[in-house]
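**Q** sequence and predicted structure, then a few things I'm wondering about:
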Amino acid sequence: MIRYALACEAAHEFEGWFGSSDDFDDQLARGLVACPVCDSKAVAKQIMAPNLAGTKKNTPDLPWPMRSMVMEAMGQVRRHVEENFDYVGDAFAGEARAIHEGRSEDRGIYGEATPAEVKALIKDGVRIAPLPPAAPKKSEVN
């Protein structure tokens, strides 16, 4: 995925995520990229500094109350999935594909998949999302 800083002709700034540079160009040409503020289709990429791995910290420092709220929301999402979806273990990729193709019952599932399996599912249009990580056990935290 590529994140672009974008701006419309009215100078409203926003960002967009695309599968590739070609995906952005294609969507822009078809009028599918629009400003979320004014709905202008006259959108252009802005200059961005690349996000490179290195010694500098790349994650923003969130104030503790906000960080706590985000962590709690992620925990609620994970609990909801674990309580309401079927766990399929390492058969996730095959079962997700079978559901997508109508060969298996349409239901929520979760499990494990290799990076190659995830990439292939996304490429084929299978709608998947990563599950938020489990909170560390209190015994494992200082």
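**A** Perfect, I can see it now.

**Q** contacts, neighbours, all on C-alpha from now
**A** Noted.

**Q** tally of neighbours for D22?
**A** Neighbourhood size, D22 [other CA atoms under 10 Å]: 10.

**Q** before we move on, which element is D25 in?
**A** D25 belongs to helix 21-29 when assigned by DSSP states H and E.

**Q** put this next to the first one:
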Amino acid sequence: MIVFDLICRAGGHEFEGWFGSSDDFEHQQAAGLVDCPVCGSSSVYKAVMAPNVGIKSNQRTSSRPASSKQAEHLHPAEGGQAMTKAVPIPPEYQELVDKLAKAQAKILEQSQWVGGDFPEQARAIHYGEKKAAPIHGTATVDEVAELEDEGIDVMPLPLPVTPPKAQN
């Protein structure tokens, strides 16, 4: 996953968006799926960003270990890179993100990871071919649109999820 700082052209609102890749952002933006959370405008563009590049591992001293917060945001299994504009996050926002992450983790404990089979599994549950159960996985924008056209309720997760097999 990659996080972009985004700016709303209509109101100048700044916010973050998580995407699978830069191409994923471009496709979602072209389809009008990227909206400003403040005013709802779909006229959104990426802010200029600099990569968060740490010092080389052979130059790290024992007095300056890698931050566990930095490590949490890297998803090497998915080819992601941590990005930042080096703007400090206000403590109240960090507290909200932490609470959201805990709530999502609790919800996912009760849900089964189905990976890329999500659209097929969701259909099987919807049409009664499989016992109803909470599931989560991945789906393309087109697959989500098809599910919604069929009347199947789906919801994106607010924070990225590392597939179970990619976790340590």
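**A** In hand now; what should we look at? It should be emphasised that the depicted structure is a prediction, and the values quoted were computed from it without experimental measurement.

**Q** any idea what the TM-score is?
**A** Once superposed, chain against chain, the TM-score is 0.49 (TM-score structural alignment, normalised by the length of the first structure); 85 aligned residues with a CA RMSD of 3.0 Å.

**Q** for the helix holding D25 of the first structure, packing partners?
**A** For helix 21-29 of the first structure, not one helix or strand is in contact under the criterion 3 or more CA pairs under 8 Å, 6 or more residues apart in numbering; DSSP states H and E.

**Q** in the next helix or strand after it, what's buried?
**A** Counting by DSSP H and E, the next helix or strand C-terminal to helix 21-29 of the first structure is strand 43-45. Residues 43-44 are the ones in strand 43-45 of the first structure that count as buried (16 or more other CA atoms under 10 Å).

**Q** A7 is in contact with G16 of the first structure, correct?
**A** No. If you go by CA atoms under 8 Å, G16 of the first structure and A7 don't touch, sitting 10.1 Å apart.

**Q** now do the buried residues in the helix or strand containing A116 of the first structure.
**A** Per DSSP H and E: A116 of the first structure is located in helix 115-123. For helix 115-123 of the first structure, a neighbour-count test (16+ other CA under 10 Å) marks 118, 121 as buried.

**Q** same check on stretch 94-101 of the first structure?
**A** Residues of stretch 94-101 of the first structure classed as buried by neighbour count (16+ other CA under 10 Å): 95-97, 99-100.

**Q** one more: stretch 99-110 of the second structure?
**A** Result for stretch 99-110 of the second structure [16+ other CA under 10 Å]: buried residues 104, 108.

**Q** hmm, back to that, neighbour count: G16 and A7 of the first structure, which is higher?
**A** Per other CA under 10 Å, whichever of G16 of the first structure and A7 has more neighbours is A7, with 19 against 14.

**Q** helix, strand or coil: sort out the more buried one for me.
**A** Following DSSP: H, G, I helix; E, B strand; the rest coil, we place A7 of the first structure in the strand state.

**Q** and the gap between the nearest residue to it once chain neighbours are set aside and G75 of the first structure?
**A** Ranked by CA to CA, 6 or more residues apart in numbering and with sequence neighbours excluded, the top spatial neighbour of A7 of the first structure is E13, at 4.4 Å. Using CA to CA, to the nearest Å, we find E13 of the first structure at a distance of 31 Å from G75 of the first structure.

**Q** and what of R67 of the first structure?
**A** Counting by CA to CA, the gap from R67 of the first structure to G75 of the first structure is 12 Å.
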